[in-house]
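Enquirer: Following is a predicted model, sequence given first.
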Amino acid sequence: MITYLLKSAIALGVFLAFYHLVLEREKMHQFNRFFLLFSIALSLVIPYISFEIVKEIPLDVTNQIAINQPIHIETAVEKTDYKLVFLWSLYAFVTLILAIRFGRNIINFRSKIKCNPSVDFKNSKLILVEEKILPHTFLNYIFINADDYNKQNIEAELYAHELVHVTQKHTLDILFVEFLKTVFWFNPIFLFYKKAIQLNHEFLADQEIVTIYKNVPFYQNLLLEKSSGNQTIYLASNLNYLVTKKRLIMMKKTTSKNVAFLKKIAALPIAVGLMFLLCVETIAQEIKTDVKTEQNVSSLDKYYSKTAFVFKNKNNGIIVKKKYSELTEQEKKSIPPQPFLAKKSPDLKEYESFKNSNNYAVWIDGKHVSNSKLNEYQADHFVSYFNSFVYKNARSKRFPQSYQVTLFTAEGYDKAYGENQVRNAGTITIMANEDAHKNKIRETPGKETTAVVNDIERQPEFPGGILEFYKFIGKNFKSPADKIEGKILVEFMIEKDGSLSEFQVVKDLGFGLGDEAIRVLKLSPKWNPGIQNGQPVRVLYTLPITIQSSKETK
């Protein structure tokens, strides 16, 4: 709602400023009438118009290992926001008062029409009232003083002036803007629109009188004489409304056709500019791409130059055996990517903790060393590293530590992750499957093996453990709807650096629950990445979330 009001207010303000600065001073009143009404209508509609520009962001997609971990979310009925209730109540109260006032004024006009004598006058009716008033118009009724009518004290120009208001149905414009003032009473800009519309009505009527009677000085003097000392009638087109220097000057002003045409055309880029500013949204859309891209073709060819790929069916029969260069694009989607580890040296505090033999087992450039070996180095001697938590059932007598850390010197990093890296000779076996997303892959240098879903050396871990992950989800997940029960399923990738990406809602219950789950996951801190063959790997994580409604809270 706030966005709607803000966008419409911006549009209303821009259009009104353009009218006062460019259009109001020119003698093209019919166009100005249309422009003012169109500006209001477009400003009220423009927040609902949306043009999306999709910005495609390519992603590197590989088939990875899937893990299921259930988590339960209980939804609770949100507490009543009494501040919001108060504001809506205040709006409803003020709107009701203004609506009653608006309706009462219309009823007053109807009452005058029924209770006073009327006279047919061309395509209108003259309503003869006892009050000492100047002629004014409401719909096709012209209200005049009965005594002035009987004594013929009303000049022909005044009748003709009011008849223009009737013929061009100016009252409808005023009723339209008054209705909007009642609904959007908190927006003062509608008051300025009403004044601009009413003044333009007078310009239109004045122009007609000057054209018919061709006596501008007499008509100007008549307006000045009749308008002094009289009040404006609410909801009516009044002769004496804003009889100012603007009206008197406008009667003798001329506007060339070329100037009028250019100023009319100038309104178009204003409307287009507002549409672009308020309606165009840029959406980043992730586009899944093949592992083989223009940037990594040569490096993958080199990395897998000594590797054979064997594709087997579900009966363990060999379908085909190929070199990397012989694989089709679809087959290459099943190939594990070239390993990569970002360059980052450990900080001093973290490096000192690695020296604790009770907590950490240490590898340097892929070789296990004693923790005391780190005393021969400094933290900045290592250009990259990764550490991980070891589950109790995965610890051994040789490595009983809770954590393992692998550090790389510049030479070791280039050997493991440099551009000239070549995978050790061996075979990668891939189980063919119609559903490429479910292919399970594991590579072991020098021999042929086939992997299963849980066959990974070390699973990725949320900081503090899986229970902390459950607490994180439960704390941040806000159910968009009440009294919903069921399960949603979200997939996301845990990258080699521990960040989360490639969020996808596999199963949704609607009501924005899937979007809420993705929002919470994007807030997650980095995980400790999964480890395979001593190297960090990307891991596809499948997260079921069970939604259960709890009792209503007060």
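Expert: Noted; the coordinates are in hand.
Enquirer: From here on, just use CA atoms for contacts and neighbour counts.
Expert: Will do.
Enquirer: check which helix or strand covers Ile283.
Expert: strand 280-289 (DSSP states H and E).
Enquirer: same deal with Gln207?
Expert: helix 189-213.
Enquirer: buried set for that helix?
Expert: 190, 193-194, 196-210 (16 or more other C-alpha atoms under 10 Å).
Enquirer: Which other helices and strands does that helix contact?
Expert: Contacts defined by 3 or more C-alpha pairs under 8 Å, 6 or more residues apart in numbering; DSSP states H and E place helix 189-213 against helix 2-18, helix 29-45, helix 156-167, helix 170-183, helix 245-252.
Enquirer: List of residues touching the second one?
Expert: Just to be clear, that refers to helix 29-45. 7-9, 11-12, 15-16, 19, 23-24, 173, 193, 197, 200-201, 203-204, 264 (C-alpha atoms under 8 Å, 6 or more residues apart in numbering).
Enquirer: Can you list the buried residues in it?
Expert: His29, Asn32, Arg33, Phe35, Leu36, Ser39, Ile40, Leu42, Ser43, Leu44.
Enquirer: Next: the shortest one.
Expert: Taking 16+ other C-alpha under 10 Å as the neighbour-count basis, helix 245-252 is seen to contain the buried residues Arg247, Leu248, Met250, Met251.
Enquirer: wait, doesn't the first one sit right on Leu204?
Expert: No - using C-alpha atoms under 8 Å, Arg247 is not in contact with Leu204, being 10.3 Å away.
Enquirer: Run a quick neighbour tally on the residue nearest to Leu128 when sequence neighbours are not counted.
Expert: The shortest distance from Leu128 to any non-neighbouring residue, by C-alpha to C-alpha, 6 or more residues apart in numbering, is to Ala146 (4.5 Å). The number of residues packed near Ala146 is 20, by other C-alpha atoms under 10 Å.
Enquirer: again, but for Leu274
Expert: Neighbours of Leu274 using other C-alpha under 10 Å come to 18.
Enquirer: what angle do the helix or strand hosting it and helix 2-18 make?
Expert: With secondary structure defined by DSSP H and E, Leu274 is part of helix 257-279. With axes from the mean of the first three to the mean of the last three C-alpha atoms, to 10 degrees defining the directions, helix 257-279 sits at 170 degrees from helix 2-18.
Enquirer: tell me which residues in helix 257-279 are buried?
Expert: Ala260, Lys264, Ala267, Ala271, Leu274, Met275, Leu278, Cys279.
Enquirer: want to compare, so here's the second one:
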Amino acid sequence: MKAFSMYIVCCFISIGCLAQKSDTLITYNFGGSPAKGENVSVYKINRRDTTAWVKTTADKNFVLLKKETFADEQLTVHNGSYQEFLNGKLFIHGHYDKNAKTGKWIIYDSLGYTAQEIHFLNNKFDGPFKSFWNKDHVKYQGNFSQGLKTGEWKIFYLNQQLAGKELYNTTGDLTESAYFDQNARPTVKKNILTEPIFKGGYPRFYKFLAKTLRFPDPDLTGRVVCSAMVNTDGHLSNIEIFSSSHVSLSQEAIRVLELSPPWLPGTLFGEPMAMQIKIAINFTIN
């Protein structure tokens, strides 16, 4: 009999899940002449030099939405600066290296101050992470290594009093934790944060997996460890494989997670927050 088992851990993160949806607009080609009408944004392409192309996207009122740098004229390879705008103000800023996020990425609040700061290496979270209440006060901080939380992470109230402390091992698993109320007394985790959960709980998620998973090969067994972002609307995105016993099992795990119905999003201090979950699925035959 075919079977599977799985476990889930999670962490906060919101960069990359806040892309803006544009209106129905007119499309322009590189020369500036109107192209065939499509349901896309107005955009203009400017060649910066011999190796980079810059695509600027605006809404129907020509309010800036996005500026992207590409390595090719076909605009398929992000390479260089990337910016998104919200209400005409800079919202996200980072860099790509051959379609992979790299270096420091910043999300800005409506006042132009840093709301989140995270580092990437080869499209995975790698390095220090910080989120802020405002320009002077940290909300949450720690480090990632190859996409996984590692070492000590801390959560702070607005007055910078410690709200939580968590310790993660090298495989991204939580090994120790402590949470505190605003009087510095120990409290339960759910008073500070809640983790994403499948609607109906994990028994419903197990049923979804059992119904949807297909063994690519009846004789093939193994384990796939992957991650996914549970956005504030509950949908999964940014599905990545960290380890797998076989490429076909990886492909099946990704396929199934892409079909997942919405989850209940995680929260921090009662507010919905995008969180990264780590999922391990064991493909076994009993």
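Expert: Thanks, I have it. Quantities reported herein were computed from a predicted structural model and do not represent experimental measurements.
Enquirer: Kindly provide the TM-score of these chains.
Expert: Here the TM-score for the pair of chains, by TM-score structural alignment, normalised by the length of the second structure, is 0.47; 168 aligned residues with a C-alpha RMSD of 4.1 Å.
Enquirer: one step back: which other helices and strands contact the helix holding Leu274 of the first structure?
Expert: By 3+ C-alpha pairs under 8 Å, 6+ apart, helix 257-279 of the first structure packs against helix 2-18.
Enquirer: tell me the angle of the helix it packs on relative to helix 189-213?
Expert: Angle of helix 2-18 of the first structure versus helix 189-213, following the same axes, to 10 degrees, is 30 degrees.
Enquirer: elements contacting helix 2-18 of the first structure?
Expert: Looks like helix 2-18 of the first structure contacts helix 29-45, helix 189-213, helix 257-279 (3+ C-alpha pairs under 8 Å, 6+ apart).
Enquirer: Can I get these in JSON lines including distance to Lys312 of the first structure?
Expert: Output for those, formatted as JSON lines (distance: least, C-alpha to C-alpha, whole Å):
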{"stretch": "helix 29-45", "distance to Lys312 of the first structure": "60"}
{"stretch": "helix 189-213", "distance to Lys312 of the first structure": "73"}
{"stretch": "helix 257-279", "distance to Lys312 of the first structure": "53"}
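Enquirer: Quick one: residues in contact with the helix holding Gln207 of the first structure.
Expert: 9, 12-13, 16, 29-30, 32-33, 36, 157, 160-162, 164-165, 170, 173-174, 177-178, 180-181, 184, 216, 219, 237, 239, 241-242, 247, 250-251.
Enquirer: what's downstream of that helix, the next helix or strand?
Expert: helix 216-227.
Enquirer: Which strand or helix spans Gly151 of the second structure?
Expert: strand 148-156.
Enquirer: same check, this time on Leu489 of the first structure
Expert: Counting by DSSP H and E, Leu489 of the first structure is part of strand 486-494.
Enquirer: Just the buried positions in that strand, please.
Expert: Of the residues in strand 486-494 of the first structure, those buried (16+ other C-alpha under 10 Å) are Lys487, Ile488, Leu489, Val490, Glu491, Phe492, Met493, Ile494.
Enquirer: Distance to Gln532 of the first structure for these - can I get that in TSV?
Expert: What follows is those, written out as TSV (distance: C-alpha to C-alpha, whole Å):
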residue	distance to Gln532 of the first structure
Lys487	31
Ile488	29
Leu489	26
Val490	24
Glu491	20
Phe492	19
Met493	16
Ile494	14
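Enquirer: From Phe386 of the first structure, how far off is Gly412 of the first structure?
Expert: 14 Å (C-alpha to C-alpha, to the nearest Å).
Enquirer: quick one: which of the two has more around it?
Expert: Neighbours were counted for Gly412 of the first structure and for Phe386 using other C-alpha under 10 Å; Phe386 has more, 21 against 17.
Enquirer: Wait, that one touches Ile364, no?
Expert: No - using C-alpha under 8 Å as the test, Phe386 of the first structure is too far from Ile364 to be in contact (10.9 Å).
Enquirer: Find residues that contact each of those two.
Expert: Thr406, Leu407.
Enquirer: okay, now Thr114 of the second structure: neighbour count?
Expert: Neighbours around Thr114 of the second structure, by other C-alpha under 10 Å: 20.
Enquirer: Check whether it really touches Lys130, as I assumed.
Expert: No - Thr114 of the second structure is not in contact with Lys130 according to C-alpha under 8 Å; the separation is 9.4 Å.
Enquirer: now the helices for the stretch 101-250 of the second structure?
Expert: 202-212, 247-258 (DSSP state H, counting those that start in this stretch).
Enquirer: Just the buried positions in the shortest one, please.
Expert: Under the neighbour-count criterion of 16+ other C-alpha under 10 Å, helix 202-212 of the second structure has Phe205, Phe208, Leu209, Thr212 buried.
Enquirer: and these as CSV, adding distance to Phe180 of the second structure?
Expert: Converted to CSV, the buried residues of helix 202-212 of the second structure look like this (distance: C-alpha to C-alpha, whole Å):
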residue, distance to Phe180 of the second structure
Phe205, 31
Phe208, 36
Leu209, 36
Thr212, 41
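Enquirer: would TSV of the helices and strands packed on helix 189-213 of the first structure with distance to Thr444 of the first structure be doable?
Expert: Output for those, formatted as TSV (distance: least, C-alpha to C-alpha, whole Å):
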stretch	distance to Thr444 of the first structure
helix 2-18	56
helix 29-45	62
helix 156-167	90
helix 170-183	72
helix 245-252	89
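Enquirer: The ones you listed: which one's closest to Leu521 of the first structure?
Expert: helix 2-18 (26.3 Å; C-alpha to C-alpha).
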